[in-house]
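Student: heads up, no residue letters with this:
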């Protein structure tokens, strides 16, 4: 059972309850199964008696009724034949009704359990109907009553005995099944099984409950015993337990508490001894403190007089610093104004630089366009030369053609003249473009020089701006330092005044310290007595 001791208490209790619940469920299931079996047997008996047996009984009764009506049918015919008369009207109606009832009863029979017997009965009833309808009724319709009776006697009664035999067999089997099932109901074995399971479950549940209660009682008694030692101020006994569940954890906690309390009590005893020694030293220190307090009172009076003189001096320094700070602020304002004007000049110079650069870019674009035009003019000049050459060739060919090419020669001359004028025009355009490019290059060079000069001016102005910024920063630093000096002087005045006030209070405090030192000495004496009592109380614990 070592594994059981290692389980948590909650798990142990849950296992106990679950075991009892499982046993209860087993008993319930066994009882329910027994009751269900009994119910099934009772339902089978009821079904056999109320339905199956009734169907067999109805079929047997209808067969007996048919046999009885057949006897009456034949007796009526024979009596009428012996008297030389005809049977009364509708004398065969009871036989017809008996056949219909027999067919209905036989149709309700189920062949699932007795297929051979029930099949024979249904087949016999069907043959009785067929023979009656084919062999007897036609003779009755023709008025041959005696022949009909003879036909009935020959063909119908032979089925009665075999059908009765099958019906009795089925009835006997059903009766035997009912008897067998009834024996199941009267069988006491399931009841003994349920009672046995119930007794076993009860004994096992009581064993589980007894074991769980004994376990919990024993574990609690160990814990109470360990706590009892602590209650009696006995810290020499170790708290131990073999259990590894919550009770084991509780015992471990009690042991940890014992160890911690032992350490605390020992620490208290040691601290009390140490405090007692400290109190003795404190008594001596308080005596010295009283002497020093009297000496501090006379020194504080001298320091208070010196601080009053220092207050007057620091007030003069603060006034002079205020005047210097005012002048520094005016200088800072003028420097800021010059810095602003220099910044405006720098901005205008930079704007002029950007404008000059834009003009230079436009001139450069114009030079590029002139070069493009020159390229186009060269192309036109080449075309004119080619045209002139073609016109010359055309004139030669026209001269070879003689009279027929005269008109073509005139056109060729005109084309050549036009090509010549075109070449002259392109030469003039080329010269003009060359002049434009030369002027544009000069203007571009001039613009570049202007940009360089303005850029240099902008750089110089930027240097001036940096100088003004440095001056402004230096003035601001001077102003800030003067302001800080003035503030510090005012603070020094305030602090010196506070020192003077504090020194006066210190004088009064020195008097109070001497009085408090005397009172403290009395308190230390009382505390020493209390510590002695605490040590005596701690010695009552067994460690």
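Tutor: Good, I have the coordinates. Keep in mind it's a predicted model, so treat the numbers as computed, not measured.
Student: only C-alpha atoms for contact and neighbour calcs from this point on.
Tutor: Will do.
Student: which helices and strands does the helix ranked longest in the chain pack with?
Tutor: Counting by DSSP state H, the longest helix found in the chain is helix 246-401. Using 3 or more C-alpha pairs under 8 Å, 6 or more residues apart in numbering; DSSP states H and E as the contact test, the elements touching helix 246-401 are helix 189-231, helix 406-538.
Student: change it to 7 Å
Tutor: Packing contacts for helix 246-401, counted by 3 or more C-alpha pairs under 7 Å, 6 or more residues apart in numbering; DSSP states H and E, involve helix 406-538.
Student: Which secondary structure elements does the helix it packs on sit against?
Tutor: Helices and strands touching helix 406-538, by 3+ C-alpha pairs under 7 Å, 6+ apart, are helix 246-401.
Student: Tell me what angle the longest helix of the chain forms with helix 406-538.
Tutor: Counting by axes from the mean of the first three to the mean of the last three C-alpha atoms, to 10 degrees, helix 246-401 points 170 degrees away from the direction of helix 406-538.
Student: Hey, what's the angle from helix 246-401 to helix 189-231? Just curious.
Tutor: Using the same axes, to 10 degrees: helix 246-401 against helix 189-231 is 100 degrees.
Student: ok, the closest residue to residue 328 other than its chain neighbours to residue 535 distance?
Tutor: Distance criterion C-alpha to C-alpha, 6 or more residues apart in numbering; nearest residue to residue 328, sequence neighbours excluded, is residue 479 at 5.2 Å. Separation of residue 479 from residue 535 (C-alpha to C-alpha, to the nearest Å): 70 Å.
Student: try it against this one:
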């Protein structure tokens, strides 16, 4: 039977039952004593009145005997007037005492609600006896020595009825008094026996309830623990020390006790520790791979920087060549009016221009090839960044899982939670760095494509220039007839050279931006490499932490 009472509540209930039992015994004792005391008090009052009544009757009997004795003494020793007077006075005194005792006894009987007919009869007999005795004493002659015998014969036997009635009254009173005492003793015995029986019954009931409660509490506590408390404490100590291999003995149907839950927790902790250990080894491998990839990206960035420097030099040479061609075109334009006189010089200069233009075309072609290589290197960097981002996401997921499992482990997994949070922070930082690198690479690729387009456009525009220069060379033999055509060609060359100069400046600017991006890329890769080493250290620390657990 399941109950929602806690162990503390059960113990309080146990204590309340014990207290109520003790209180019941005490209350029953108090009530019994109170009732017995009240009855006993009433009985004792009755006994006290009975005792006074019996004492008054016995006093009356004693005074009656003394009265008879005084009468006898007066008859025997009354010849002496002093003795006669003395005993006569004693006779009267004892007569009055008997009367007072009987009056007192009658009053006590009324108070006890007992009939006083016998007292009245005895009082009547006593008065008759006393009157006859007094009459006989009045007839006593102190001078007659035989007067006493005469009077004695005259009153012989008259005291028997009064004495017999007195004895009967005393005997009856003594019996009633003894009966009352016996009844009181019986009442006290019955009361004590009843109180004892009730107390024993209550004690038996309370003891039975306490035994039932003790068995119930023991059964529930043992059911909740699943075993002996010392055994449960030993299992908890073993798990707290990192030993997860201790076998927990459970009952076949035990699924809800503390030991059963500890067994489930032990299995879960084993799985968590195994996952953390495997994840830590994977994290070490991933961090090593990330460090190697970062090194490769750094080498590629260095090569890209060298390529950018070469492109910059080529563009500088291209700009210089365009400047020279522009100057030559100006000179040709200025000297076109004297072309006939300077045809030989013009032919030589034209041949030089042809050579310079071919060099420019060659430089543009080389620059275009370098930009293509830059684009290929950027693609490689982008793929490496993708790998880094994937590793960072996996690391963040592993750290989140480790944090969840550590939170489930409670106080034991607090160290794991700190390590998992540090790994997750590092993974987020790595993800942000790779995102920044990816954006930078995208900008490099975009600018590289623009530069390649410009280079290809410049190369395509150089061919007409070469063709025009060749035509100009062929026309040098007819320079006198084609001066106007030369001037027109020079104007076209000047225009094209201006465009080429602008294009070369744009290429130079793009190369400069590419160099800056390469620098940023190199710094980001260094940060990724540092983060990878830090991640490796954290993974190794995590491995050391889980090694304290025996699974």
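Tutor: In hand now; what should we look at? This structure is a prediction, so every number in the text was calculated from the model and none was measured.
Student: Quick check: TM-score for this pair?
Tutor: Scored against TM-score structural alignment, normalised by the length of structure 1, the superposed chains reach a TM-score of 0.40; 323 aligned residues with a C-alpha RMSD of 6.4 Å.
Student: the more surrounded of residue 479 and residue 535 of structure 1?
Tutor: Between residue 479 of structure 1 and residue 535, counted using other C-alpha atoms under 10 Å, residue 479 has the larger neighbour count: 21 against 18.
Student: mind checking which helix or strand residue 39 of structure 2 is in?
Tutor: Using DSSP states H and E, residue 39 of structure 2 falls within helix 7-77.
Student: Show me what that helix is packed up against.
Tutor: Looks like helix 7-77 of structure 2 contacts helix 81-111, helix 160-225 (3+ C-alpha pairs under 7 Å, 6+ apart).
Student: what angle separates it from helix 81-111?
Tutor: 150 degrees.
Student: Next, the angle helix 160-225 makes with helix 7-77 of structure 2.
Tutor: Going by the same axes, to 10 degrees, helix 7-77 of structure 2 makes 170 degrees with helix 160-225.
Student: how distant is helix 7-77 of structure 2 from the center of its chain?
Tutor: Computed by C-alpha atoms, centre = their mean, to the nearest Å, the chain-centroid distance of helix 7-77 of structure 2 equals 64 Å.
Student: So what's the residue count around residue 32 of structure 1?
Tutor: As a burial measure, residue 32 of structure 1 scores 13 neighbours (other C-alpha under 10 Å).
Student: Helix or strand next in line after the helix or strand containing it, which one?
Tutor: Using DSSP H and E, residue 32 of structure 1 maps to helix 9-47. Following helix 9-47 of structure 1 in sequence order, the next helix or strand is helix 53-83 (DSSP H and E).
Student: got the buried residues for that next one?
Tutor: Under the neighbour-count criterion of 16 or more other C-alpha atoms under 10 Å, helix 53-83 of structure 1 has 53-60, 62-67, 69-74, 76-78, 80 buried.
Student: Which neighbouring elements make contact with it?
Tutor: Going by 3+ C-alpha pairs under 7 Å, 6+ apart, helix 53-83 of structure 1 lies up against helix 93-108, helix 145-155, helix 160-186.
Student: by how many degrees do the following helix or strand past the first one and helix 145-155 diverge?
Tutor: Elements were assigned by DSSP H and E; along the chain past helix 93-108 of structure 1, the next helix or strand is helix 115-131. With the same axes, to 10 degrees applied, the angle from helix 115-131 of structure 1 to helix 145-155 works out at 170 degrees.
Student: Now do stretch 396-408 of structure 1: distance from first to last residue.
Tutor: Note: stretch 396-408 of structure 1 ends 10 Å apart using C-alpha to C-alpha.
Student: oh sorry, the question was meant for stretch 106-115 of structure 1
Tutor: Note: stretch 106-115 of structure 1 ends 13 Å apart using C-alpha to C-alpha.
Student: ok, how many other residues are close to residue 360 of structure 2?
Tutor: Residues near residue 360 of structure 2, counting by other C-alpha under 10 Å: 24.
Student: Excluding chain neighbours, give the residue nearest to it in space.
Tutor: Residue 360 of structure 2 sits nearest to residue 318 (C-alpha to C-alpha, 6+ apart), 5.7 Å away.
Student: Check residue 258 of structure 2 too.
Tutor: Using C-alpha to C-alpha, 6+ apart and skipping the chain neighbours, the partner closest in space to residue 258 of structure 2 is residue 225 (4.8 Å).
Student: how distant is the lengthiest helix in structure 2 from the center of its chain?
Tutor: When structure 2 is parsed with DSSP H, its longest helix is helix 258-335. Its chain's C-alpha centre and that of helix 258-335 of structure 2 lie 49 Å apart, by C-alpha atoms, centre = their mean.
Student: tell me the angle whichever helix or strand comes after that helix makes with helix 258-335.
Tutor: Counting by DSSP H and E, the element after helix 258-335 of structure 2 in chain order, helix or strand, is helix 343-409. If you take the same axes, to 10 degrees, helix 343-409 of structure 2 sits at 170 degrees to helix 258-335.
Student: Remind me what helix 343-409 of structure 2 packs against, helices and strands.
Tutor: Counting by 3+ C-alpha pairs under 7 Å, 6+ apart, helix 343-409 of structure 2 packs on helix 258-335, helix 414-475.
Student: re earlier: got the contact list for the residue nearest to residue 360 of structure 2?
Tutor: Contact analysis of residue 318 of structure 2 by C-alpha atoms under 7 Å, 6 or more residues apart in numbering lists 360, 363, 504.
Student: possible to save these as TSV with distance to residue 35 of structure 2?
Tutor: Listed next are those as TSV, based on distance: C-alpha to C-alpha, whole Å:
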residue	distance to residue 35 of structure 2
360	136
363	132
504	128
